[in-house]
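Enquirer: fold the following and give me the result.
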Amino acid sequence: MRLPNQFLIYVSDAASAAAFYGELFDAKPEVLSPRYMTFDLGGGVVLALWSGKSRDLDPATPRNFEVGILVDGGSNEIRAIHDEWVAKGVEVVEEPNEDVFGLTFVISDLDGNRVRVAPADH
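Expert: A predicted model of the protein is given here:
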């Protein structure tokens, strides 16, 4: 079976996006080029940031996906991540709330892409 192993996010400025995600993930990009940067997520999976074809990227364009960060620490860890990111000035677009999968919240990156934090499925 072939499984996805790269998740590519279109961004207007790869270096700025890499700094943003690097701060969120407390990680450094593995591949660095002027328009393309990747973060190794383990297991052969990468998160890629690409500004190579983003001339038409408009922050007002609806986003139909989210980057998901699933955490094992339950509600307390989710609230701690929320508070940490708010202190860093990250834009929260959905405050912490209970949903069908538990406590969750959503932030926006510099280009309007969504990042959701939620509990890990067990």
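
Enquirer: rest of the way, CA atoms for contacts and neighbours
Expert: OK.

Enquirer: give me the nearest residue to Glu95, chain neighbours excluded.
Expert: Distance criterion CA to CA, 6 or more residues apart in numbering; nearest residue to Glu95, sequence neighbours excluded, is Phe105 at 5.2 Å.

Enquirer: secondary structure element holding that neighbour?
Expert: strand 102-108 (DSSP states H and E).

Enquirer: so which elements touch that strand?
Expert: helix 74-87, strand 91-99, strand 114-119 (3 or more CA pairs under 8 Å, 6 or more residues apart in numbering; DSSP states H and E).

Enquirer: before we move on, the earlier item: do I have it right that the residue nearest to Glu95 meets Arg116?
Expert: Yes - Phe105 lies in contact with Arg116 (CA atoms under 8 Å); the separation is 5.7 Å.

Enquirer: please give me the structure for this one as well, since I'd like to look at both together:
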Amino acid sequence: MSSSIVFIVYVNDAPEATRFYADLLGIAPTFETPGYVAFALGGGASLALWSGQLTEVTSAVPRTSEVCLELPDDPAELDRRFALWVAKGVRVVSEPADTVFGRTFVAADPDGNLLRVVAATV
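Expert: This is a model prediction of the structure:
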């Protein structure tokens, strides 16, 4: 079994998506080509953006997963992050709310991929 995992997010424009994620996450890519970019997240996990040169990966294709960014169990920090993302012009899908697993909100990247931010209580 591998000791690392890569989460791939399909995008239409890798350079645009790279700027978006680098700005939101506050980190620089660790690997970058014109169609594939990776961000090391620590603990053997990476987030990759891939244009894939695949004809079926377009903004019209429904997205069926989320990237979840877990914050420390601090609802106030989640609300601050939400306000920061709104100020950056990030498209909000659902505003902050308290759920069974903690306070959360959902945004979308330029390709419609969902980004859930949660102040986890579990």
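
Enquirer: so which of the helices and strands packed on strand 102-108 of the first structure is the most packed in?
Expert: strand 114-119 (a mean of 20; mean count of other CA atoms under 10 Å).

Enquirer: that strand to strand 102-108, inter-axis angle?
Expert: 160 degrees (axes from the mean of the first three to the mean of the last three CA atoms, to 10 degrees).

Enquirer: about what we covered before: quick one: closest of the helices and strands packed on strand 102-108 of the first structure to Glu66 of the first structure.
Expert: strand 114-119 (4.9 Å; CA to CA).

Enquirer: counting by contacts, list what that closest one packs against.
Expert: By 3+ CA pairs under 8 Å, 6+ apart, strand 114-119 of the first structure packs against strand 66-71, helix 74-87, strand 102-108.

Enquirer: swap in 6 Å and give it another go.
Expert: In terms of contacts (3 or more CA pairs under 6 Å, 6 or more residues apart in numbering; DSSP states H and E), strand 114-119 of the first structure is packed against strand 66-71, strand 102-108.

Enquirer: so what's Val11 of the second structure up against?
Expert: Val11 of the second structure sits next to 50-51, 111 when contact means CA atoms under 6 Å, 6 or more residues apart in numbering.

Enquirer: just Pro59 of the first structure next, same as before
Expert: Pro59 of the first structure neighbours (CA under 6 Å, 6+ apart): 111-112.

Enquirer: quick check: the gap between it and Asn97 of the first structure.
Expert: 25 Å (CA to CA, to the nearest Å).
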